[in-house]
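Enquirer: Predicted structure and sequence below. I'll ask about it afterward.
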Amino acid sequence: MGDWARGAADSGAPVTVERDPARVAAREELLRPEYHRHDPSLLQRVINWIGDQLGQLLDKLGGAAGDGWTGLIVFLALFALLGAALWWRLGRPGRTATTAGALFAADGPRSAAEHRAAAQRHAAAAEWSAAVREQMRALIRSLEERTLLNPRPGRTADEAAREAGRQLPEHAAALADAARLFDDIAFGDRTADRTAYQRLLELDERLRRTRPLLQVGAA
């Protein structure tokens, strides 16, 4: 310790050491959302944690299961818990697997305004699944009308979200969530509600107020 630092310590004054600017800058850079765009969702992390815990318990009970009824009962209880978790996560056995289908129907192109009007009619009738589908279509059609997306028949919601996310990176995560919501409701077993519709409606409004990211070197 130098004379100045020793004198400061003797006097009772706090001695501060400046942070390494490079370390601080690196930590702040890693906190940016684009580095965590593909991180597992909270639900997936919870499921992974439960699976790890069950695996550890089964390993510990491997010997106890042969000692008597106690180990067998605990083993069966854990097996039932795992089955319930899989039922909740994947749905009832024998259901049709969720697949991503085309975003737009093949009954001819409709404008974003027409899709929004249809979504509003469904919402007024509390037909939330139909309202979510139409609102997502309005959102993507609006991006096509603004030339942020090239119209392409057969495009899925997930494909449209990825392409739009490159033009509007600050909304990439929200677009990906909206695409998953659309697929779960349109092609899966998820039930829509007012909250789901409101999420897409608010995202549509934000996107309409957002200007695209200018590409470097573009004319």
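Expert: Nice, thanks for sending it over. Residues are numbered from 1 along each chain as shown.
Enquirer: Every contact and neighbour count from this point should use C-alpha atoms.
Expert: Noted.
Enquirer: next SSE after whichever strand or helix holds residue 44?
Expert: Assigning secondary structure by DSSP states H and E places residue 44 in helix 42-64. Next helix or strand after helix 42-64 toward the C-terminus (DSSP H and E): helix 69-90.
Enquirer: following that next one, which helix or strand shows up next?
Expert: helix 112-124.
Enquirer: Just the buried positions in that following helix, please.
Expert: 112, 115-120, 122-123 (16 or more other Cα atoms under 10 Å).
Enquirer: same question, stretch 155-173
Expert: Buried residues in stretch 155-173 (16+ other Cα under 10 Å): 156-165, 167-169, 171-173.
Enquirer: now what about the helix holding residue 44, what contacts it?
Expert: 70-71, 75, 78, 82 (Cα atoms under 8 Å, 6 or more residues apart in numbering).
Enquirer: let's see it at 6 Å
Expert: With contact meaning Cα atoms under 6 Å, 6 or more residues apart in numbering, helix 42-64 is reached by residue 71.
Enquirer: So which bits of it are buried?
Expert: Buried, per 16+ other Cα under 10 Å, within helix 42-64: 54, 58, 61, 64.
Enquirer: can you give me the angle it makes with helix 69-90?
Expert: For helix 42-64 against helix 69-90, the angle by axes from the mean of the first three to the mean of the last three Cα atoms, to 10 degrees is 160 degrees.
Enquirer: Check the gap between residue 146 and residue 164 for me.
Expert: 11 Å (Cα to Cα, to the nearest Å).
Enquirer: any idea how far residue 167 lies from residue 143?
Expert: Distance, residue 167 to residue 143, by Cα to Cα: 10 Å.
Enquirer: Which pair of the buried residues of stretch 155-173 spans the longest distance?
Expert: Within the buried residues of stretch 155-173, 156 and 169 form the most distant pair, 19.0 Å apart (Cα to Cα).
Enquirer: try this one next to it:
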Amino acid sequence: MTSIEIDRDAAHDAAQNELTKPIYPRASPADQIVDWLRDLLYRITAAGSAIPGGWFTISVLVILFVVAVVVAVRIARRTMRTARSANQALFGSQELSAAQHRSIAEQYAAQGDWSAAIRHRVRALARHLEETGVLDAVPGRTATELARDAAAALPALSTELFSAANTFNDVTYGERPGTESAYRAIAALDEVQAQ
């Protein structure tokens, strides 16, 4: 009887070939996932027991991490909202009252500059809703956000509010020309609120 020297790679290949034969049972994919999860849970449990304070320490650290993430997200959202450029904000850089915006809108309307008249009339509407306490003043609010917030407070005017916001966006960002009829619709909405 002669002995045959088999190197490590050859032995590995031979074992793999043997185990692929149908006579050996194979774990189903579900069983493999369950085994992997058990192994992961065991490793986590072992690691948790090695930390001073055990699971209490881990729980406190996880809670602190979650709180930190929530605070960071809120700060980031607030910063993004207030860091918008003046062109995107509804009011831009001007701080005028609702009456002042209405007056400016009427001056532009008299000149036939319907785009500028629309912008100032929507601003008058927004400022009036803030002055009367219907809405909280929010720096950097867009026309769409105005419509959404105002529609929540005044659901009967939801359609008109979103139409005014879309018109504002069209003339401000879409560079579409304003029309007298669009201005008159927004003015009527503003006058209803001003009464």
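Expert: Okay, I see it. On a predicted model such as this, the values are computed, not experimentally measured, just so you know.
Enquirer: Can you calculate the TM-score here?
Expert: Once superposed, the chains reach a TM-score of 0.54 (TM-score structural alignment, normalised by the length of the second structure), with 109 aligned residues with a Cα RMSD of 1.2 Å.
Enquirer: and residue 197 of the first structure, what pairs with it in the second structure?
Expert: Mapped onto the second structure by TM-score structural alignment, residue 197 of the first structure lines up with residue 183.
Enquirer: can you pull the contacts of that match?
Expert: Residue 183 of the second structure neighbours (Cα under 6 Å, 6+ apart): residue 118.
Enquirer: if we go to 8 Å?
Expert: Per Cα under 8 Å, 6+ apart, neighbours of residue 183 of the second structure: 114, 117-118, 121.
Enquirer: thinking in terms of the whole chain, how far from its middle is the helix holding residue 44 of the first structure?
Expert: 24 Å (Cα atoms, centre = their mean, to the nearest Å).
Enquirer: Which of the helices or strands spans the residue nearest the centre of the first structure?
Expert: Closest residue to the average C-alpha location of the first structure: residue 177 at 4.3 Å, with Cα atoms, centre = their mean. Element membership for residue 177 of the first structure (DSSP H and E) is helix 172-186.
Enquirer: Now render the buried residues of helix 42-64 of the first structure as CSV, adding distance to residue 150 of the first structure.
Expert: Formatted as CSV, the buried residues of helix 42-64 of the first structure follow (distance: Cα to Cα, whole Å):
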residue, distance to residue 150 of the first structure
54, 47
58, 52
61, 57
64, 62
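Enquirer: which one among those gets closest to residue 185 of the first structure?
Expert: Nearest to residue 185 of the first structure among the buried residues of helix 42-64 of the first structure, with distances taken as Cα to Cα, is residue 54, at 30.6 Å.
Enquirer: Check the gap between that closest one and residue 79 of the first structure for me.
Expert: For residue 54 of the first structure, the distance to residue 79 of the first structure equals 9 Å [Cα to Cα].
Enquirer: Kindly report the same for residue 23 of the first structure.
Expert: 47 Å.
Enquirer: Look at the two and report which has more neighbours.
Expert: residue 79 (14 against 10; other Cα atoms under 10 Å).
Enquirer: Select the longest helix from the second structure.
Expert: In the second structure, assigned by DSSP state H, the helix with the most residues is helix 54-82.
Enquirer: what stretch of the first structure lies opposite that one in the alignment?
Expert: By TM-score structural alignment, helix 54-82 of the second structure lines up with nothing in the first structure.
Enquirer: starting at the chain centroid, how far to that helix?
Expert: Put simply, helix 54-82 of the second structure sits 17 Å off its chain's centre (Cα atoms, centre = their mean).
Enquirer: in the helix holding residue 177 of the first structure, what counts as buried?
Expert: 172-176, 178-186.
Enquirer: what packs against it?
Expert: helix 128-145, helix 157-167, helix 194-208 (3 or more Cα pairs under 8 Å, 6 or more residues apart in numbering; DSSP states H and E).
Enquirer: mean shift of the last one relative to the second structure?
Expert: After superposition onto the second structure, helix 194-208 of the first structure lies on average 1.0 Å away from the residues it aligns with, using mean Cα distance after the TM-score superposition for the first structure.
Enquirer: One more: the second one?
Expert: Per the superposition on the second structure, helix 157-167 of the first structure and its aligned residues are separated by 0.6 Å on average (mean Cα distance after the TM-score superposition for the first structure).
Enquirer: ok so, going back, could the buried residues of helix 172-186 of the first structure be laid out in TSV, adding distance to residue 7 of the first structure?
Expert: Output for those, formatted as TSV (distance: Cα to Cα, whole Å):
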residue	distance to residue 7 of the first structure
172	54
173	53
174	55
175	58
176	58
178	61
179	63
180	62
181	63
182	66
183	67
184	67
185	69
186	72
